[in-house]
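>>> What shape does this take:
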Amino acid sequence: MMMKKLIILVLLNAALVSCKKDSTKLVPYDPSAPVFAIYPAPFKGYVGDVMPFYDNNTFHLFFLMDWRDNAPQYHPWYKFTTTDLLNYTNKGQMIGYGRADEQDYTLGTGSVIKQGNVYYGYYTGHNYLFLNTARPQEGILYATSADLNTWTKKTEFLITPPAGYDFNNFRDPNIFFNDATQEYWMVVGARKNNAGELVYYTTKDLASPNWAFQGTFYAPNKYDMLECPDIFKWGTYWYLVFSDTNLENATHYRMSTSPSGPWITPANDLLDSKYFYAAKTASDGKNRYLFGWVPTKSGFADNGTKDFAGNMSSHLLTQNTDGTLAVSALAAVIQAFTKANNITTSTKTSDVTTSGSDYNLTSASSLSYALFGSINGSYMISGTVNFTAAPQNFGILLGSNTYASQTYKLGFQNGNMESDRVASGNTTTESSVPFILTAGKDYNFKVVIENSIATLYVNDQVALSTRIYSLQNQSWGIFSSNGSVVFKNLKSFGLK
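Sure, this is the predicted structure:
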């Protein structure tokens, strides 16, 4: 009923606006129609934690719907479906709220799994009304479905925090099947002794769940909370993906040859920056994809702070020969950018020389840059970069004014990929991921842009997502500080 009311309001508002302009051109909004998007979001509301599931040639992307309406209940499960990771259909609400006296007065993250012909959706029940009472604020519940669209809650089922664990932090169940033990394992985020850890339960049968608590799954003793765990096997390795709430505030991964550990921390354990959170994976049998969300900023302004929820974003995951994970752009997204744009230099510093689509930036002590046309709509920038004399930093300029004094720098500095906001002479690093470059080596890059979101991909290995509200209708460019850099085969593309 709530969704129907919202749709009616949207249609009425659209009609009123259209009638003022030209009533003969009224086009009703159809919320069930597929929408093309690189970073999808609902027509109204925002995407929170994503819970991907692949079935019958379709990605079912469950997510926490964030209405931002200050209502007492929040985060019901909604769902997008897509077959190509470019055209998304909003299927509406899947699992709704409970009563004020029930555990799932509000909802949280979980996971979907299939046994036989039944789908099981395990989720977090969060009831802040239980705070400082004898009842836990968070617990684990589940619902079942025969078609992934209509869900029935099993109201008699509830798992609460084990003895000795925090009553208020017990969430985000992830379930997988362990072939070695022929059991289902459920991993849950918990807190003990003021530190976050993951605990696990086992059962033989989801249809008659008798979950047995097995203890600690992973306890690094450094995070306040480990959220949204995701466990999967790929070849000979097991992988654990999780997000932390207090240090990098980003998505990490660990690897092991057994789901029982020990879990190895790779040299770069981040799968993106803090502007890509709560990511979980799904495989279509050929490739594995990572789904997270890019937060909006308060006030929808560049100087705002990160909000909860925003737009969905997805990356392709691949394995390196040593088992570590690499992140790259989706092939479908790259292939969608088929309209080549002309790159025309609007302004440049005197130390920039050009030869066709190659640009040489040499600066001994200051900022060297070249600016091009404005970004309008969806956009992709690609090229190769190489440096000789090590610069202080270099990369791509986005949302820039004529003098690059108000701009975003998406690039490389001090062994990191960074998103830096430059305003009134001050530089603020908004997000970063480790990535060490070697002098004299070519690095391929792509920047994928839609509306206020930009993602930098380098060498099909690493990704850096960011939110830039000044991105559209402003110049983009390239820059280098205190060094020598060559950008080669620089190109830009739009959609068809």
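
>>> C-alpha only now, for contacts and for neighbours.
Fine.

>>> where do the strands sit along the stretch 1-150 of the chain?
Along the stretch 1-150 of the chain, the segments classed as strands by DSSP state E, counting those that start in this stretch run 35-36, 46-55, 58-66, 77-82, 87-95, 106-115, 118-126, 138-145.

>>> Quick check: buried residues in the second one?
Along strand 46-55, these residues count as buried under the neighbour rule (16 or more other Cα atoms under 10 Å): Tyr46, Val47, Gly48, Asp49, Val50, Met51, Pro52, Phe53, Tyr54.

>>> Could you give the separation of it from the chain centroid?
Its chain's average C-alpha position is 10 Å from that of strand 46-55, according to Cα atoms, centre = their mean, to the nearest Å.

>>> Same check on the last one?
Strand 138-145 has its average C-alpha position 24 Å from the chain's average C-alpha position, going by Cα atoms, centre = their mean.

>>> quick one, helices of the protein?
2-22, 331-336 (DSSP state H).

>>> Quick one: these as a markdown table, columns for mean neighbour count too.
Converted to a markdown table, those look like this (neighbours: other Cα atoms under 10 Å):
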| stretch | mean neighbour count |
| --- | --- |
| helix 2-22 | 13 |
| helix 331-336 | 13 |
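
>>> Would you do the same for the sequence below? I want to compare the two.
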Amino acid sequence: MNSFSSSLHTPKANRMSALQYYKPDAPHLWVGDCMPFYHDGLFHLYYLLDEGHHQALGGLGGHQWAHASSPDLIHWTHHPLALAITEDEERSICTGSVFYQDGVYYAFHAVRRPDWSQRLGIAISADGITFTKQPAPPCAEPRAGYDPLHFRDPFVFREAMTGRFHMLVTAKYLEYAIPALGGCLAHLVSDDLQRWTLVEPFLIPGFDDPPECSDLFEWNGWYYLLFSNRLQTRYRMARTPLGPWLRPALDLLDGPWSRVMKTAAFHDNRRIGAAWIGTRSGDSDSGKFQWGGHAVFRELVQQPDGTLGVKFPREMVPASGAALPLPAAALTPGTTIDGSRVHLEAGDGMAAAGVEGLPRNARITLRGVPGRSAPRFGLRLRETAPFAGGVTLDLLAAAQRVEVHDAALDPVDGLDAPFTLEIILKGDLIDVCLDDRRCLINRCPQQRGDRLTLFCHTGSVTFEDLTIRRIYSGED
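Modelled structure (predicted):
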């Protein structure tokens, strides 16, 4: 048995709220890949409990499945570990999925072994809390023609018309015409969830890394396939559960630093996504993102054409107080202020207005109304002085692009029309929701200023209903 003791890393079973941006209390523990699941009125978050940013057990991960559940996304119960490391070959219990059938919860997972090879595993439970590992199924090992170092992240779904079960597995198909691009979702089928048959790959997206942590679901007549490419969540859409799959123009479900999103149903035909944002090495704004960090939740939005967006789940927005009396002040000519309304007429230059006293933890809301020719406008957050320090939220209407520091989304249409913005500042996180359809999150540890600047570079824009509220938090 290895020296890793699961008992030392088991969160206490307790109740708490505010799982948005959550991490375990211990400073060396973090949230990794999330596996949301919904059944019988209860939303479950299974997640990889990370120690030291994937460095536990010689860098193999040492991950175990932690578990919290909620009936309403507000009040959460933390349970003991759902899947713990108990065997010497288990150097990490990797990402997988939970599936319910005929009174049994199945936890399909993967095991990373000391030589870095991977195999699949199954555990079962009567209540979704206490799982018992089963003998490795016949499908556990990758077959000839598949890379033994890539066989993980099993996701199981049932095809409604046939009743057949399907399993998608992160894999690398070595017999692909271009082996370097053979990263795929391996495809196994079963009639009983026990005996599985490997068939042709489900998807070979053509990237130089295997598609990870897949998710497949039906929603209002469309089928969606999610997978992560270098930790960024992409999606495809189809009219049938087995494809053919279409790539939307913007196939990223969220921003680049919202990692490995998977989803689950929720009541009233809603769909909730769970991901994580890593910490930055050296607590530097330019530091490399590390593996594991804080949980990030999104609610999926379905557009009339079937494409997807995301927004903040309303129940999970951090609690905040009354609007603060923080009036804006003109910083340049061309600025007109009337209460919570700020009009910026920049002409061929820059117009700006500033607010002092921005709390460290804050919720900012506003409505933007761009003029007919306004290629660039936005907000500068946590400045130390006007246009000094801080983080820029750039809305680039002409380029159809949104940027927050080194995170970006494009193409984002509609930036030349009225829009709403909601911004959460929490610790070193900056989380932005545009029009309840696009989100972008970043982490900037070095910016601690208390100024906000509204700006327009060329053209004009009006910011209406500007409201700043202090988020209830132990950190000011």
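
>>> And the TM-score between these chains?
The TM-score (TM-score structural alignment, normalised by the length of structure 2) is 0.88; 453 aligned residues with a Cα RMSD of 2.4 Å.

>>> Tell me which residue of structure 1 matches up with Ile124 of structure 2.
When structure 1 is aligned by TM-score structural alignment, Ile124 of structure 2 is paired with Thr144.

>>> quick one: its match from Phe479 of structure 1, how far?
Separation of Thr144 of structure 1 from Phe479 of structure 1 (Cα to Cα, to the nearest Å) stands at 54 Å.

>>> more neighbours, the two?
Phe479 (27 against 21; other Cα atoms under 10 Å).

>>> Would you mind finding the match for the more buried one in structure 2?
Aligned partner of Phe479 of structure 1 by TM-score structural alignment: Phe455.

>>> can you pull out the strands in the stretch 201-350 of structure 2?
So, for the stretch 201-350 of structure 2 - with DSSP E, counting those that start in this stretch - the strands run 212-219, 222-229, 232-238, 259-266, 270-280, 289-302, 308-311, 320-323, 329-330, 335-338, 341-356.

>>> now for the longest one, which elements pack on it?
The contact analysis (3 or more Cα pairs under 8 Å, 6 or more residues apart in numbering; DSSP states H and E) places strand 341-356 of structure 2 against strand 329-330, strand 335-338, strand 451-471.

>>> Next, format those as a markdown table and append distance to Leu216 of structure 2.
Shown next, in a markdown table, are those (distance: least, Cα to Cα, whole Å):
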| stretch | distance to Leu216 of structure 2 |
| --- | --- |
| strand 329-330 | 49 |
| strand 335-338 | 49 |
| strand 451-471 | 35 |
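
>>> so which of those gets nearest Glu422 of structure 2?
Comparing these against Glu422 of structure 2 with Cα to Cα, the closest turns out to be strand 451-471 (9.7 Å).

>>> Could you pull up the residues touching the equivalent of Asp153 of structure 2 over in structure 1?
Matched to structure 1 by TM-score structural alignment, Asp153 of structure 2 sits across from Asp172. Counting by Cα atoms under 8 Å, 6 or more residues apart in numbering, Asp172 of structure 1 touches Gly108, Thr109, Gly110, Ser111, Tyr123, Thr124, Val188, Gly189, Glu227, Cys228, Pro229.

>>> The fifth one: neighbour count?
When you say that, I think you mean Tyr123 of structure 1. For Tyr123 of structure 1, using other Cα under 10 Å, the count is 24.

>>> got the contact list for it?
Leu107, Gly108, Thr109, Gly110, Ser111, Ile140, Leu141, Tyr142, Arg171, Asp172, Pro173.

>>> how much space between the first one and Gly125 of structure 1?
I take that to be Leu107 of structure 1. 5 Å.

>>> which of those two has more neighbours?
Gly125 (30 against 25).

>>> Which residue, neighbours along the chain excluded, lies closest to the equivalent of that one over in structure 2?
Correspondence of Gly125 of structure 1 to structure 2, assessed by TM-score structural alignment: Val111. In space, and not counting its chain neighbours, Val111 of structure 2 is closest to Ile93: 4.9 Å by Cα to Cα, 6 or more residues apart in numbering.

>>> Now do the same contact list for the counterpart of the one you found in structure 1.
Per TM-score structural alignment, the equivalent position to Ile93 of structure 2 in structure 1 is Leu107. Applying Cα under 8 Å, 6+ apart to Leu107 of structure 1 gives the contacts Leu64, Tyr74, His75, Pro76, Trp77, Gly96, Tyr97, Tyr123, Thr124, Gly125, His126.

>>> what about stretch 240-260 of structure 2, start to end distance?
End-to-end for stretch 240-260 of structure 2, by Cα to Cα: 24 Å.

>>> corresponding residues in structure 1 for that stretch?
With TM-score structural alignment as the criterion, stretch 240-260 of structure 2 aligns to 258-278.

>>> what comes up buried for stretch 277-291 of structure 2?
Ile277, Gly278, Thr279, Arg280, Asp285, Phe289, Trp291.

>>> of all the residues you listed, which comes closest to Glu422 of structure 2?
Nearest member of the buried residues of stretch 277-291 of structure 2 to Glu422 of structure 2, counting by Cα to Cα, is Ile277, at 18.6 Å.

>>> aligned partner of that closest one in structure 1?
Ile277 of structure 2 maps onto Val294 in structure 1, by TM-score structural alignment.

>>> I'd like the distance between its match and Leu316 of structure 1.
Counting by Cα to Cα, the gap between Val294 of structure 1 and Leu316 of structure 1 amounts to 16 Å.

>>> do Asp147 of structure 1 as well
Separation of Asp147 of structure 1 from Leu316 of structure 1 (Cα to Cα) stands at 27 Å.

>>> Specify which residue of these two has the higher count of neighbours.
Leu316 (19 against 10).

>>> you'd agree that one is up against Lys286?
No - judged on Cα atoms under 8 Å, Leu316 of structure 1 makes no contact with Lys286 at a distance of 11.1 Å.

>>> Could you pull up the contacting residues of Phe308 of structure 1?
By Cα under 8 Å, 6+ apart, the contact set of Phe308 of structure 1 is Gly48, Pro295, Thr296.
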